[in-house]
Structure formats: structure tokens, C-alpha cells
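>>> got a structure for you, letters missing:
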């Protein structure tokens, strides 16, 4: 009996050793081996959350209604598309590349094999669904255009969070626009697409229009460039007959050239002061000898607006319409709020500010309150350029005066000049909710109008470089 018990104990130990050996083998199983990159492979039942549009193609070979392959630029949830000019956008086959195991719907219609014929003339919404059911929405904005130029604008407005841009390039020898386009949203909430017909607030590019208006009065003999502005013999003597000795020397030319010598600029000081009250503040400020020093000065152009209204006996905006009307040019003053804007007037969007509509447009209109489309902007340019194709508003002699550089700075009458990147005349504009730049070059001219501005350090410089680059590209493409 004892022998039987001993034998059972031995068998029990052997069985235990086998179990322990199997357990050790199991602990060394390959399923727990480290994988490349560290960590363990996911359980086999894990589903993918990837839901990206990774690319797309639009091929001429698949679309009889387009003149070349399409170009796209993707930035986050936005996809910009340029189809070559003279194409039809209403029925275009688009092939999407997606994350693995994802699917796509465009305007709630599922695409077969991630391809479909889309109406690219509309703003489209694409929804990509991952394998695990989560979704990502994309906005598709397509247009016909020149991809080499559009490709410069798309990344710029996305980098600086600009809702919309309107841009145009003109060829000076033909006094005509050779390319114009609008991208993004003139009204974000309404998803109103920007076009070259949309008006944008010009900010300080308004100063060229004030200069043209003044030169028109000079041309008509109603004022003189070297006529005094203040004091007992000045144009505005009825308003400011008694001024300081320095102010009594200020001429129309000094105001146009920013050489009146005043310090401090009350134009955009955030108060409710009237234009006349701001001019008085200017007259009370410290001043250097007029004509000896350049200092960019908005209030000087506010004063020029006062001169225009007093001499013409018309409101500033009405006088612009009078001189531009015969040339077929539409121009307005900027609206004072987003809700009061005109049809086809882009909404201004602030960055880092509560509103883009602070200040009284009636006060700063001659310094920064003009609103115009890029199309009409070029009509203005080619009505003062001295060309022979489009009738000019100004005579050759008056035009020559306007584009004559100051003796103390690279500034003519309302126009900057002498830039290191390009030849010709230029100006920019910058207010909360708007940024603009245009170049009147030697062969081509270019303008970019934006409905927001960025406070980032390089924004202004990059806008100048961009405007110059699209002008250079027009020449390179021989537009």
C-alpha cells in the first residue's frame, strides 16, 4: 500500500513539472515579442480612425469639358482647386485619395471607388468616414484660373487666416486686365464666394484716389499745388484763419507728400472727434519746417478731403463718383458695419480685435475709407496712366505732376516709389479687417485686396513680395 502511495506522489510531481514547463513556454510565446518601433501590435479587432483626403486628381483625359489637368491645394479642412481657363466646372470627374479603409460622400452622395462627377461651380462639402465611423468634413472651393498664380495665393491666405482675396494683373501696353480672380469667402457665414467684382475696403490705398481728386481740381484751376492751406490767405481760411507760423506755410503739395511737418496723428485715435476737431488737434501739435522732412501722416489726407469738399462743394465720395463716372468706374465709401454693407461688398474680419468697423468712415474717408473692386481699381489706374487706349482723367501735364517724386523722400503725390524689389509706383493699405497692396509697374501692374489683416511680423512684407511675384509671373507667362 505504501508503495502505491509513493508511486502516485511521483506521478503527481511529474505532472506538476509538465504544467510549469508549459507555462514557462507560454510566457516566452512570440505573441508578446516586441515589435519594430516598440509596443505590442493592436488587437486584431481594432478599427482605423484615419479619415483624411490625402490627395485628388482631375485629369483632362477623363473630362472632355476641361482644357487641362486640375491643380489642388489642401489646408486643413479646405481644398482649393484651380481648373484651367476656358473649362466648364459643372460636371467634372474628381478622383480622391483617402486614408486606408475610409469612404467619402460629397454633398451626401457616396462616391464609388472614391471617384465621382461633381459640380465644381458650387461650394461643396465632402464628408470622409473612417473605418470606426468617425467623420471629417472638408470644404471644396474650385474655380477656373491660372494655377501658377493661384498657387501663390492659396497658401498665403491660409497661412495668415485671411477669409478672402481678390487679385488682378494688368498689362500696361494694352491697358487691360490679363488675369483676375477671387478666392475664399467674402462673407464667411453666408458662404458667399469672393470674386473680382467684390468691393474691398482699401485703407491707405484710398490716398491715391484723394490725390487724383486733388489733381483734378488743380487741372481745373480751382486750387494750386503750392497754394497755402491755412491762415488768412489759405484755401481753408474760412475755417482756420489764425494758425501758428509753421502751419501758415503748409501747402497742398506738403499734405500730398507727407511733408507738412506735423507730429502725432489724430486720424485714428479712437475718439468721437469730428474731422474739423481732428484738424484742429493737428494744428495744435508740434511741427517741423514744412517741406523738409517726410513723415507718413494720415491726418494730412483727412485735410485734403476737407479741401476737396470745400472747393468742389460736393461730399468727398460724390466728387469721386463725378470724376470717375465718365470712365465707367464704380467707387463707394466703405460701409460702417457688416450689416449695412452693399451687395458685393466683402465683410471685413478682425484678427485680435473685437471689430473691424470701429471709427467713423465719414471722418477718415479721404485717408482710408474708399471701397472698390479690383476690376474697377484697374480702370482707375488706366485712366491716369497716360496711355492712348483708355481716355485719361488727367492731362499729361497734370499726370506728370502727380508722379513727380518729392525732393525729400521716395514719395510722389499720393504714390510711393523707389522700392528695392521693383520699378514703378505703389502703395499699400492696412486697417483692422483689411489689407491691400498694388503696384503700377513698368510693363505689368498688380493688385491684391484682402478682407482681413494679420498681426504677424512678416505679414506686410510677404504681401508686398506676393504682389510683386504675381506681377513677375504674368510677365514670365507672357499674359
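Yep, it's here. Given the structure is predicted, the values throughout are model-derived calculations rather than measurements.
>>> CA atoms for contacts and neighbours, from now on please.
Will do.
>>> Give me the contacts around stretch 203-219.
For stretch 203-219, the surrounding residues in contact (CA atoms under 8 Å, 6 or more residues apart in numbering) are 223-225, 256, 301, 304-305, 308, 312, 319-320, 323, 365-370, 393-395, 398-399, 402, 413-415, 427-431, 434-437.
>>> quick one: stretch 257-277 to chain centroid distance?
27 Å (CA atoms, centre = their mean, to the nearest Å).
>>> oh sorry, the question was meant for stretch 10-17
Counting by CA atoms, centre = their mean, stretch 10-17 comes out at 84 Å from the chain centroid.
>>> residue ranges of the helices in the stretch 201-350 of the chain, please?
206-219, 252-257, 275-283, 298-312, 316-324 (DSSP state H, counting those that start in this stretch).
>>> Please apply the same query to the stretch 351-479 of the chain.
361-368, 374-381, 396-402, 459-476.
>>> Burial-wise, tell me which of the helices of the stretch 201-350 of the chain comes out on top.
Burial of the helices of the stretch 201-350 of the chain is given as mean neighbour count (mean count of other CA atoms under 10 Å); helix 252-257 ranks first at a mean of 26.
>>> Contacts for that helix, please.
211, 224-229, 260, 290-291, 294, 300-301, 303-304, 406, 411-414.
>>> Put this next to the first one:
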């Protein structure tokens, strides 16, 4: 396969620049002493030893103390490894790292899901979705009305940090201009930028924009009424069984999170003290970077996330997935790659049509990340706990190094580690999951009650007739499964809402008092379900009383 790795590395400077300019070249720090030697975790796979060799050689040359790699082949997780070099900490395959700009693939997918659910349009102007109120004496650039969601996600919004500065890396500048203290709030960024001119006409020039994805995060919150993180966890991660991923903190570290290193330090962006801190811990605000670079993940989580591009979890329909790789109006590189919706894309002409390699890199002080999904059935994610060191060697070179490692594999193993790191099979279907929920028009869409799963739920009045809202689930194999339901509780709901479970021996009814115990998963019990893609759980209107019966979300887990 023609890899054009030089072009990918060049593009990596663009797509992996979440933290470009954030504590870039501050005061040099001394290197702490560590215990000598390598500690690796996860099961070694002899057929894939080239990946281990590559990771250890790469890390050794740069003095990287913590690394992680996960590899899939033809849908199977075949390698999951943690690497610690001269470090006092052990890196597990499930340890969490900041992923920086890989976050953008989640944010773009969240917007596409809103489009798919009919809540927004890709060509909606952002001025119709958000309020832009500039500081006194300043005005909004009239061209802002030409910035659409599509242009935001394709870095065609018109902002150019190379001609001004990155507002997600200019905390002190913005604080001084607005006369507000640090740590900045998201509304401070929005207000300051509302009074700044665009550097290009929207749609005319590709310029990587963290601010564009910052705005996309605000759109998600405005449209759904949910915090950005909550929406992504519920709508995108839960259906894939991803539970570890979460937002990172500027200073505090989770028990399962690695420590971050940099040879630089700089003034804190978390208050006005001017205190000099290590670059990874406080020279930027992780809270501000939420939608453009704020997630934590492990490498196994990231390759699991990439399966959504194959339709896993029912997150996006084939029509929506085609939008991810659609060629933008401008910005196709001379060698053929371009930035799609949240991913860098390289098309390949094959005997069965056009196929795509997709990837993204990420970079923050203390972080370097890469996620690759090849049309030839391979994917990998790599994470490091630093992006700089005195050697001056490139971190982007891990891209070509891993392609070389893959090329050395003579026979791919048949193992599959998914269940090791994600536990039993589980899936979530809610009332907006495309192709997975069906209900008559008498089931009204509602969003007034707190405690709903996602953006909405369905409700209907009881009736002495069969009118079932069905959840369609693809059960992988016949066996025992736990069925759980989620609904927003209300005194106006039914005291005995009938749930139907299509078991291997017929339909079973379970009655739930939806007036209480809502806003969480509630078990209906365990049932034997038959393999296959069919309606498995329903909510019936054939109930006594007058309260609403509610259909919100269903979770099915193998036990």
C-alpha cells in the first residue's frame, strides 16, 4: 500500500496541534531520576513482536517513560500493551492518557449524530445556534453568518491562528483584554472572539482551528440541553461499551491516569499568580479544551472508538458515515489527503470502489497521540506521556514506524482481546438510535423531564390496545442477558408501565412504576435471548391508570 507517510507526518503538524503555542518553549526543567529498566503489561503476542520492538526503540531514543499501544485486525483486538521505561509507575493497557486533538473525532461525530437525529443541519450557520455578543465597542464580523457547522468541522471557518493567535492558548491575552481573572471560563473565550475579525472568508481557506471545535462543543450543549461530556458519554461511548473515557483535569490526576512530562515550564493559566509550573500541569486549562482536546482515554478505548466508522454501536448510519469522508469544498492536499469531519482522510481507488484511510494525531504539553484506521482492516492507537525531550527527535515519526511494524507481520494472529478489556458484550439503544427504535406517531417526542437519557424520550397515554414502541438489538449469540431500562421519573408517569422482553421462549412482561427511581439504569431481570437482529425489548401502551408510559433507553448486557 502506498502510505505517503511524509505527507501524513506533515499533516500531523496540522491535525495534532491542540496544544501548539501552549507553553511551547518555556523554561527548561531538570529531568527527574527514575528507577532503571522496562516494565511491560498486557499479553505479548509473538507474531506481533515488531510492534513491541518499535515502541521500545522509539521510547528509548526519546526518553519517554510511559507509552501504550493497541492494535486491531479485521475487527479483532489482537494487541494491547503498556510500556514503562525508567519509571516508577506501571502503565497498564487500560491506563488513561490525555488524548489531545483525537477529541475532535468525538466532537464531529456528536454533531453528525445531531444532524442524523434532525436537531441541526450541517449547513446551519452557527449564528443561528449560538449567541455571539462582543465586548463593548466591538462588533461581530458580518462574515460569521457564513460559518456553518460543516465549515467548523472542516477547519474552514475563517479563523487563522498563524495570522493572530490560538484563543485556546491565549488565556493571559484574553483575560487582560476582558479585564477578567484566570482561570478563564468558556463564556470568556466566546465573548472575546465574538469581537474579533475572521482572517479569511468562510469556506475559502483551510486553517486548523481549535476554536472551531470549541464552538462545536457549545452547539452540542445548546441543542441538547446536556453538558458536552454527558452527551458524548451517553450517545457515543455507552453504545460501544466504552466506560473509562472521561474529561481530564488541568492538575488533578485520576488513579488510573499516567503522569505527564515535559522539559518546559511556564506561568500558570489557572489563576493570576504568575506561578511557574511544569508545562503539563497548569499552563493551559483542560476545562477550556473540552471539545477540541479534553478527553482522557486508553489505547484500547481509542481503537474501540474507531469501530464506529464500521457502523459499530449504531452511532451513525451509512449516509452519515459518508459525510465523514466527503471531500471538502477546498483543502485537498497535492498528494490527495484532506480533513473530513473530525478525521484526516486519504482515499484509495480499489477494485471494489473508493476506500479510505483515516487518522488523527494529538499534542499537548505532556501528550502525544495517534489513532489510525486503515481500509485494509488494521487500526492502531498509540499514546505517550510527553511530546518533547532534549533529543529533538520527531514524535510524528511514530506514524511511519508503526506502518513499518505492521509490514513486518507475516501472519496475523487469530486471538481477540475485546472481552478482556471491555468485559461482557453490552449495547445501548435509545429512542433516537437510527434504525433501532420504532414507534407509532401516537408516541410523542418529549424533552421536558430531567433525568432523561440523551436529548429526548417518547411518551404516550395508556390505551387498551397493542401499540408497542420497540427497541431492535443485534444479539451476538443465544445466551443469558441482563435487560435494563432508563426513563425520566415523574408523578405524571404510569405506575405500572408494561415492558416486553422477547425471550427465546416467548414474550415476557415486566411492569415498572415510572413515577420514581428514574434517571438511572433499572434492571428488568435476566432473560435468555436468541441470537439475531430483531425487536428484543418493547414498551406497551396497554396499561392501567392514566399516567404516561415512557420509552427512553434500553441496555442489554451478556451475563
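Good, I have the coordinates. The model shown is predicted, which means the values in this text are computed figures rather than measured ones.
>>> now what about the TM-score between them?
Overlay of the two chains. TM-score (TM-score structural alignment, normalised by the length of structure 1): 0.64; 328 aligned residues with a CA RMSD of 2.5 Å.
>>> picking that back up, of the helices of the stretch 201-350 of structure 1, which is nearest residue 479 of structure 1?
In terms of CA to CA, the element of the helices of the stretch 201-350 of structure 1 nearest to residue 479 of structure 1 is helix 206-219, at 26.3 Å.
>>> roughly how far is the closest one from the heart of the chain?
Put simply, helix 206-219 of structure 1 sits 26 Å off its chain's centre (CA atoms, centre = their mean).
>>> same thing with stretch 343-362 of structure 2?
With CA atoms, centre = their mean, you get 19 Å for stretch 343-362 of structure 2.
>>> who's in contact with the equivalent of residue 211 of structure 2 over in structure 1?
Aligning on TM-score structural alignment places residue 211 of structure 2 opposite residue 299 in structure 1. For residue 299 of structure 1, the contacting residues are 265, 266, 267, 278, 279, 282, 367, by CA under 8 Å, 6+ apart.
>>> what's the distance between the second one and residue 473 of structure 1?
The spacing between residue 266 of structure 1 and residue 473 of structure 1, counted by CA to CA, to the nearest Å, is 40 Å.
>>> More neighbours: which of those two?
residue 266 (21 against 15; other CA atoms under 10 Å).
>>> Now do the contacts for residue 178 of structure 1.
168, 169, 170, 171, 479.
>>> Among the residues you listed, which ones are in strands?
168, 169, 170, 171 (DSSP state E).
>>> With neighbour count and distance to residue 11 of structure 1 added, can I get the residues you listed in JSON lines?
Listed next are those as JSON lines, based on neighbours: other CA atoms under 10 Å; distance: CA to CA, whole Å:
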{"residue": "168", "neighbour count": "25", "distance to residue 11 of structure 1": "95"}
{"residue": "169", "neighbour count": "28", "distance to residue 11 of structure 1": "96"}
{"residue": "170", "neighbour count": "28", "distance to residue 11 of structure 1": "100"}
{"residue": "171", "neighbour count": "22", "distance to residue 11 of structure 1": "102"}
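>>> Looking at the residues you listed, which one is closest to residue 199 of structure 1?
residue 168 (13.0 Å).
>>> I figured that closest one was touching residue 181, is that so?
Yes. Counting by CA atoms under 8 Å, residue 168 of structure 1 does reach residue 181; the two are 6.5 Å apart.
>>> Find residues that contact each of these two.
residue 196.
>>> thinking again about what came up before, between the contacts of residue 299 of structure 1, which sits nearest residue 151 of structure 1?
residue 367 (32.7 Å).
>>> What residue in structure 2 is paired with the closest one?
So, by TM-score structural alignment, residue 367 of structure 1 is matched to residue 292.
>>> now residue 438 of structure 1
Mapped onto structure 2 by TM-score structural alignment, residue 438 of structure 1 lines up with residue 371.
>>> Could you do residue 235 of structure 1 as well?
Residue 235 of structure 1 maps onto residue 129 in structure 2, by TM-score structural alignment.
>>> okay but its match is in contact with residue 219, surely?
Yes. Applying CA under 8 Å, one finds residue 129 of structure 2 in contact with residue 219, separated by 6.5 Å.
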